[in-house]
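**Student:** have a look at this prediction, sequence included:
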Amino acid sequence: MNIDMIKIFKVIFLGIVEGITEWLPISSTGHMLIVDEFLQLNASKAFKEMFFVVIQLGAILAVLGIFWGKMFPFQFKDKKMPYIRKDVFSIWFKTAFACIPGAAATILFDDYIEARFQTPLVIAVALIFYGIAFIQIENWNKKRSPKINRLSDITWQTAFIIGVFQVLSIIPGTSRSGATIIGALLIGVSRVAAAEFTFFMAVPVMFGLSALKLIKFGFHFTGSELLILGIGMVTAFLVSIFVINFLMSFIKKNDFKIFGWYRIAVGILVVVISLIH
């Protein structure tokens, strides 16, 4: 195994970036690609393409840990047969239904998008465009009350519409959570319910994407590659725990506009840096 401390520090930094940006609606993939432009991980292109996706499994494990009580569809009482929680099963079925558009788009266009759209300019445009969208939608929402305040109130139709919006996230810089939340807010879902449904959708989506990337990569890892992947996932897991708790507390009292302004600022910065280079 041949790996130096500088590479380990780079991987830890990428794990921190992933843990922060996966759950805030600011685009984890966009930030990871931007960071790699300036703090390049010395690895093959095929490994990095896989790493930037599979590292997100650490963030997903954090979600499962925090929301296990809401996500696990069985309840055990006094060592008897498990009690089936029909409301949780209902949310999972709606989640699976909502994932259909995104899964189809990924299977059909993932390689095409990877080859042509993973550029700083595309990421910058997506960051700025959806940053403006967040600000405008939140300004609009000041004049109306949410139609759906609880996760359990999300209907099949609402779930599918949110899933259609998630298709937008195949463009780097959009943000999977950002696209989901924008769609939810537009059709009258409260911020808290939108965020919770985003967490539910992230579980099958990220496990599916990771499986596709691992199959494409081929499971032929060197010792150093396994170490890099493990460090990145553990770092993303630990950071995600803090970020998820922060986000759920933040949106109970605040809107998403601050993330919109952040996206615009980062997008402009990327454009400026790209022009200088």
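**Tutor:** It's in.
**Student:** from here on, just use CA atoms for contacts and neighbour counts.
**Tutor:** Noted.
**Student:** any idea how many residues pack against Phe165?
**Tutor:** The number of residues packed around Phe165, counting by other C-alpha atoms under 10 Å, is 20.
**Student:** Ile8 touches Glu225, doesn't it?
**Tutor:** No - under the criterion of C-alpha atoms under 8 Å, Ile8 makes no contact with Glu225, lying 11.0 Å away.
**Student:** okay, one more to line up with it:
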Amino acid sequence: MDILLLLKATILGIVEGLTEFLPISSTGHLILVGDLLDFNDERGKVFEIVIQFAAILAVCWEYRAKLGSVTSGLLQKQEAAQRFTLNLFIAFLPLAILGLLFGKAIKAHLFSPVPVALAFIVGGLVILWAEKRQHSERIQSVDDMHWKDALKMGLAQALALIPGTSRSGSTIIGGLFFGLSRKAATEFSFFLAIPTLTAATIYEVVKYRHDFHADDLGIFLVGSVASFVSAFIAVRGLLRYISRHDFTVFAWYRIVFGLIVLATAYSGAVNWSAA
């Protein structure tokens, strides 16, 4: 097995895990890091599918008690479990529908370093604006959400079709605008990731099924372990962080990172393949 390839797999796995659930865009980071590592071909796309699913498993493990409770509640026809499941389904729909309609065009025009960098900066500015507003918290727990709240969160998540926007960022910050507490917005973003990313994984597996090869099992395993562990750390770390802090640090990270990418692209310091 090529040691350099395993190193690339480890780096990308860590990047996926750390960024998937933070408001800084995993897709944007994977595009940029994959470009730097020269691992953004068809093989790289298949690899991203695998490590994304590993990140989903980390959330499932962290919230295994809640998911088990909801499953048990559905079997017993409990209203709270049914409402929670319906809310996830409603929130999932906007991204699913718009993704099927416009996903191909978006990938053709926006999946490159410079548009991603611009989205990083714009997203950072939106977070700063959101944090300066007066927060009115109507909802303290995901179990208190109405279907209308779920729909709003789903529409916010749909903004993540633009690479660099951040799925978790758009839902979490959207939640703050819609009256959710930081904890409720963050946890609903985590739960919503499960059906959203699972559906995306299944779709991509079918689409790229002919590009899966047994020879790549080694890098799949290494990347998946790195993604699972780093995602688990990121989820727990973010929950601890928001109990005492706001999201301003992520906003400035996005802005600075985006400016660096633009500066290196236009100065020629980094030869971004799509810049």
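**Tutor:** Nice, I can see it. Keep in mind the model is a prediction, meaning the values are calculated, not measured.
**Student:** TM between them?
**Tutor:** The TM-score (TM-score structural alignment, normalised by the length of structure 2) is 0.92; 266 aligned residues with a C-alpha RMSD of 1.6 Å.
**Student:** superpose on structure 2 and give me the mean offset of the helix ranked longest in structure 1.
**Tutor:** If you go by DSSP state H, structure 1 has its longest helix at helix 86-117. Compared with structure 2 after fitting, helix 86-117 of structure 1 deviates on average by 1.3 Å (mean C-alpha distance after the TM-score superposition for structure 1).
**Student:** could you say what helices and strands that helix packs with?
**Tutor:** Helix 86-117 of structure 1 sits against helix 156-166, helix 191-217, with contacts defined as 3 or more C-alpha pairs under 8 Å, 6 or more residues apart in numbering; DSSP states H and E.
**Student:** now do 10 Å
**Tutor:** In terms of contacts (3 or more C-alpha pairs under 10 Å, 6 or more residues apart in numbering; DSSP states H and E), helix 86-117 of structure 1 is packed against helix 68-71, strand 74-75, helix 156-166, helix 191-217.
**Student:** between it and helix 191-217, how many degrees?
**Tutor:** 60 degrees (axes from the mean of the first three to the mean of the last three C-alpha atoms, to 10 degrees).
**Student:** figure out how far helix 86-117 of structure 1 is from the centre of its chain.
**Tutor:** 12 Å (C-alpha atoms, centre = their mean, to the nearest Å).
**Student:** name the next helix or strand following that helix along the chain.
**Tutor:** helix 120-141 (DSSP states H and E).
**Student:** centre of the chain versus that following helix, how much separation?
**Tutor:** 16 Å.
**Student:** now swap in stretch 161-170 of structure 1 and tell me
**Tutor:** For stretch 161-170 of structure 1, the distance to the chain centre is 12 Å (C-alpha atoms, centre = their mean).
**Student:** which part of structure 2 matches that stretch?
**Tutor:** Matched against structure 2 by TM-score structural alignment, stretch 161-170 of structure 1 falls on residues 152-161.
**Student:** what's near enough to touch the aligned partner of Gln118 of structure 1 in structure 2?
**Tutor:** Residue pairing (TM-score structural alignment): Gln118 of structure 1 is matched to Phe111 of structure 2. With contacts defined as C-alpha atoms under 10 Å, 6 or more residues apart in numbering, Phe111 of structure 2 is in contact with 27-28, 31-32, 105, 162-164, 274.
**Student:** of those residues, buried ones?
**Tutor:** Buried members of these, counted by 16 or more other C-alpha atoms under 10 Å: 27-28, 31-32, 162-164.
**Student:** just those residues now: which is nearest Cys60 of structure 2?
**Tutor:** Of all the buried ones among the contacts of Phe111 of structure 2, Cys60 of structure 2 sits closest to Thr27, with 20.3 Å by C-alpha to C-alpha.
**Student:** is it true that that closest one touches Pro163?
**Tutor:** Yes - Thr27 of structure 2 is within contact range of Pro163, at 6.0 Å (criterion: C-alpha atoms under 10 Å).
**Student:** which residues are in contact with both of these two?
**Tutor:** 111, 116.
**Student:** need the max-distance pair from the buried ones among the contacts of Phe111 of structure 2.
**Tutor:** Leu32 and Ile162 (14.5 Å).
**Student:** surely Asp87 of structure 1 meets Ile154?
**Tutor:** No - contact criterion C-alpha under 10 Å: Asp87 of structure 1 and Ile154 do not qualify, at 11.1 Å.
**Student:** of these two, which one has the most company?
**Tutor:** Set side by side, Asp87 of structure 1 and Ile154 show more neighbours around Ile154, with 20 against 13, by other C-alpha under 10 Å.
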